[in-house]
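> I'll drop the sequence and a predicted model, then ask my questions.
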Amino acid sequence: MIPNSNDKIIVKKPIIYLYPTEETEVTLQFNFKGKLLTTFPKYENKWQVIVSPNGQIYDTKTKRNYSSLFWDGEINLPNEHYQYEDGFVIEKENLTTFFIEKLEYMGLNNQETNEFIQFWLPILEQNKYNFIHFLVNDDCNEISVNTIHPKPETSIRVYMEFYSLEQLKIIKEQKLPKTERKGFTIVEWGGTDVTNKIQKNEL
């Protein structure tokens, strides 16, 4: 796998869920290491929100309720980032089972897992096989760093990176961490198609 340094990638659908133990005013800032493209609700240096324990988010600027906070952006990481030593190669027929097993193991709940699958399954099912590697928790800081007040007790962050394969490829299986949800919890998931970063003749 030789990375192609000429292609920037889009970090898609990072969405953030917040679950305080009681209704809480939360300030969330993030430092994305690339160029922001879209935010919803609109991000202007920070999100200032009031959050209920069930995850409902009230944005004090728009005066609207949300189930999550959304952003996406363009980034160009060094070639070394894409030299994967482990991961998973999954046939398209097995994607749903794979995602349910791995995402729930890492700490996502039923709703978060379903929303991840609803967004990503139609994209990955276009490929016969997919190589998948997860950035989990602190590994996500290479892409974006969150600053949240008050500070959550539990942070679960999962960014998926994948590229298409036409045939089965053997690779060392990635070992994933398991995070127990305690107290005020933030959950974030997103992903990136890195196919254009990998030279076609090396797939």
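That came through fine. Here the structure is a predicted model, which means the values were calculated and not measured. Numbering: from 1, shown residues only.

> For the rest of this, base every contact and every neighbour count on C-alpha atoms.
Fine.

> For burial, what's the neighbour tally of the closest residue to residue 37 other than its chain neighbours?
Once flanking residues are discounted, residue 37 sits nearest to residue 73: 4.7 Å by C-alpha to C-alpha, 6 or more residues apart in numbering. Residue 73 has 18 neighbours, counted by other C-alpha atoms under 10 Å.

> Just the strands from this structure, written as ranges.
Along the chain, counting by DSSP state E, strands occupy 9-19, 24-32, 35-40, 47-51, 57-59, 64-66, 69-75, 88-91, 129-136, 144-149, 154-165, 185-193.

> Can you name every helix or strand that the biggest helix by length in the chain contacts?
Ranked by residue count and defined by DSSP state H, the top helix of the chain is helix 110-124. Using 3 or more C-alpha pairs under 8 Å, 6 or more residues apart in numbering; DSSP states H and E, the elements in contact with helix 110-124 are helix 95-106.

> quick one: the nearest residue to residue 61 once chain neighbours are set aside from residue 113, how far?
Distances taken as C-alpha to C-alpha, 6+ apart put residue 48 closest to residue 61, at 7.6 Å, once the chain neighbours are dropped. As judged by C-alpha to C-alpha, to the nearest Å, residue 48 and residue 113 stand 26 Å apart.

> And residue 183, by the same measure?
20 Å.

> Same question for residue 167.
27 Å.

> Who has more neighbours out of the two?
The neighbour count for residue 167 versus residue 113, taken as other C-alpha under 10 Å, is higher for residue 113 (18 against 12).

> And the contacts of the longest helix of the chain?
92, 95, 96, 99, 100, 103, 104, 130, 164, 189 (C-alpha atoms under 8 Å, 6 or more residues apart in numbering).

> let's see it at 10 Å
12-17, 90-92, 95-96, 99-104, 107-108, 130-132, 160, 162-164, 187-193 (C-alpha atoms under 10 Å, 6 or more residues apart in numbering).

> try it against this one:
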Amino acid sequence: MKRFFAMMLTMTMMGTTAYAAEEREKVTAIPKWQEVTFDGHSKVMQCYNIDGYNYFRLRDMAQEITDHIDKHRHHFGVSYDNEEKSINILRTYDYEPIAGIKEYLIGSEAKDAVLANTRLKVNGAKLPVDYMKGYVVEGYTFYKLRDLAELLGLSVEWCAADKVIELTGETPTYTDSNGNSISAARKPVIYLYPEETTDISVELEYDGNLTVTYPAYNEGWKVTAEPDGTLTNHADGREYSYLFWEGEGYGEMDFSEGFVVKGEDTVSFLQDKLSAMGMTPREYNEFIVYWLPYLQDNAYNLISFQWENYDESAKLNITPEPDNMLRVFMAFKAIDEPIEVPEQKLPVLEREGFTVVEWGGTEVH
């Protein structure tokens, strides 16, 4: 039975998201009607083009994703906490519109937009401040579509010939030599933490095909990294929190050791293991926010972190060379009953000198 969550973006929210507008630098938002497909269903949607990127309202995307993306794990509702001035994105809930809310139309004139400062949560867990960039236009908050798709585990492609954005919920799969049906390598993200401001080059040697990179890979990433992990991409001059890639065709999965975890225990398990390996709360919270919808509704999950085989299939060449690096790639299978498996020993990262952290994962069927 579908679960419904009312969308609580009320007029109260409109006032709170825009209250600091006068103190913030204004940018220009250009109104645009953009065709978007949702698992093949076409919809012409209103959005704003800001600095070359398309920004959409959460309520508009929530409606179309609930109605037309087949897999329920990509659906989301939205609620607003007036006391905390925060928006809560409710993953795996269906969107239900609130009756009586006045329809918003973007019109045809360019408008002023200011950077949103409303805190975002996912199922109650706070996201890092810079996780999703939003802009407030006429009291409404608009978010970058690619950021939202990344959060929801959706594939997003631009069809230049038809000028259409394509969103799909289907995860590409392939079969390894052991007969495992494996999803693509999903959301590996790379954090760079030098001891001082440093120009860094990152190259990825991947056995499969890269399907998405952000920022654009262009035969390698060249960035200036700050000690707090902030990255400035040399190609476009923009600021990023990490380097992101996905790919098809990753190598063999090894489940000879691992963990059997109840779906309902996913959060506590990942918090415990990821923090023990040396990941910061920011890093493991971003990991959990992404993977929780894939794990929590399963009776049990067989989880095994891939190490040497992952390093061989997705080599990272980083200049200057890091002093310490942790690459966490989680493979998992949904299972109906618990099974016996030797418990996996996990490494511990020493965060000294130039440190690199990467996390990603894949689902095996």
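Yes, it's here. Everything quoted here is computed from the prediction, not taken from an experiment.

> quick one: TM-score?
Here the TM-score for the pair of chains, by TM-score structural alignment, normalised by the length of structure 1, is 0.89; 189 aligned residues with a C-alpha RMSD of 1.5 Å.

> if we can go back for a sec, what is the mean deviation of the longest helix of structure 1 from its aligned residues in structure 2?
Superposed on structure 2, helix 110-124 of structure 1 shows a mean distance of 0.4 Å to its aligned residues (mean C-alpha distance after the TM-score superposition for structure 1).

> State the distance from residue 146 of structure 1 to residue 186 of structure 1.
10 Å.

> Could you do residue 48 of structure 1 as well?
According to C-alpha to C-alpha, residue 48 of structure 1 and residue 186 of structure 1 sit 15 Å apart.

> How about residue 111 of structure 1?
14 Å.

> between the two, who's got more neighbours?
More crowded of residue 111 of structure 1 and residue 186, by other C-alpha under 10 Å: residue 186, with 20 against 9.

> corresponding residue for that one in structure 2?
By TM-score structural alignment, residue 186 of structure 1 lines up with residue 356 in structure 2.

> Would you agree its match is in contact with residue 193?
Yes - Residue 356 of structure 2 is in contact with residue 193 according to C-alpha atoms under 10 Å; the separation is 6.1 Å.

> all helices of the stretch 1-150 of structure 2, in order?
Counting by DSSP state H, counting those that start in this stretch, the segments of the stretch 1-150 of structure 2 that form helices are 11-17, 58-68, 145-152.

> Show me which positions of the shortest one end up buried.
Along helix 11-17 of structure 2, the positions that meet the burial threshold by neighbour count (16 or more other C-alpha atoms under 10 Å) are 13, 14, 16, 17.

> Kindly name the residues of structure 1 that line up with it.
Against structure 1, helix 11-17 of structure 2 falls on no residues (TM-score structural alignment).

> which secondary structure elements does that helix contact?
Helix 11-17 of structure 2 is packed against strand 76-81, strand 86-91, strand 134-137, strand 140-144, with contacts defined by 3 or more C-alpha pairs under 10 Å, 6 or more residues apart in numbering; DSSP states H and E.

> Distance from that helix to the middle of the chain?
Relative to the centre of its chain, helix 11-17 of structure 2 is centred 26 Å away, using C-alpha atoms, centre = their mean, to the nearest Å.

> if I pick residue 269 of structure 2, what's in contact with it?
Residue 269 of structure 2 neighbours (C-alpha under 10 Å, 6+ apart): 259, 261, 262, 263.

> Pick the one among those residues closest to residue 155 of structure 2.
Of all the contacts of residue 269 of structure 2, residue 263 has the smallest distance to residue 155 of structure 2: 24.3 Å, by C-alpha to C-alpha.

> Pick the most buried one from the helices and strands packed on helix 11-17 of structure 2.
strand 134-137 (a mean of 24; mean count of other C-alpha atoms under 10 Å).

> Please say which position in structure 2 the residue nearest to residue 61 of structure 1 maps to.
That one, residue 48 of structure 1, aligns with residue 222 by TM-score structural alignment.

> Also residue 69 of structure 1?
Looks like residue 69 of structure 1 aligns to residue 243 there (TM-score structural alignment).

> Run a quick neighbour tally on that match.
When neighbours are defined as other C-alpha under 10 Å, residue 243 of structure 2 has 22 of them.

> which non-adjacent residue is nearest residue 215 of structure 2?
Of all residues not flanking residue 215 of structure 2 in the chain, residue 243 sits nearest, at 6.6 Å (C-alpha to C-alpha, 6+ apart).

> quick revisit: pull up the gap between the match of residue 186 of structure 1 and residue 302 of structure 2, please.
Per C-alpha to C-alpha, residue 356 of structure 2 is found 27 Å from residue 302 of structure 2.

> Could you verify my assumption that residue 335 of structure 2 touches residue 259?
No - when contacts are counted by C-alpha under 10 Å, residue 335 of structure 2 is not listed as touching residue 259 (11.9 Å).
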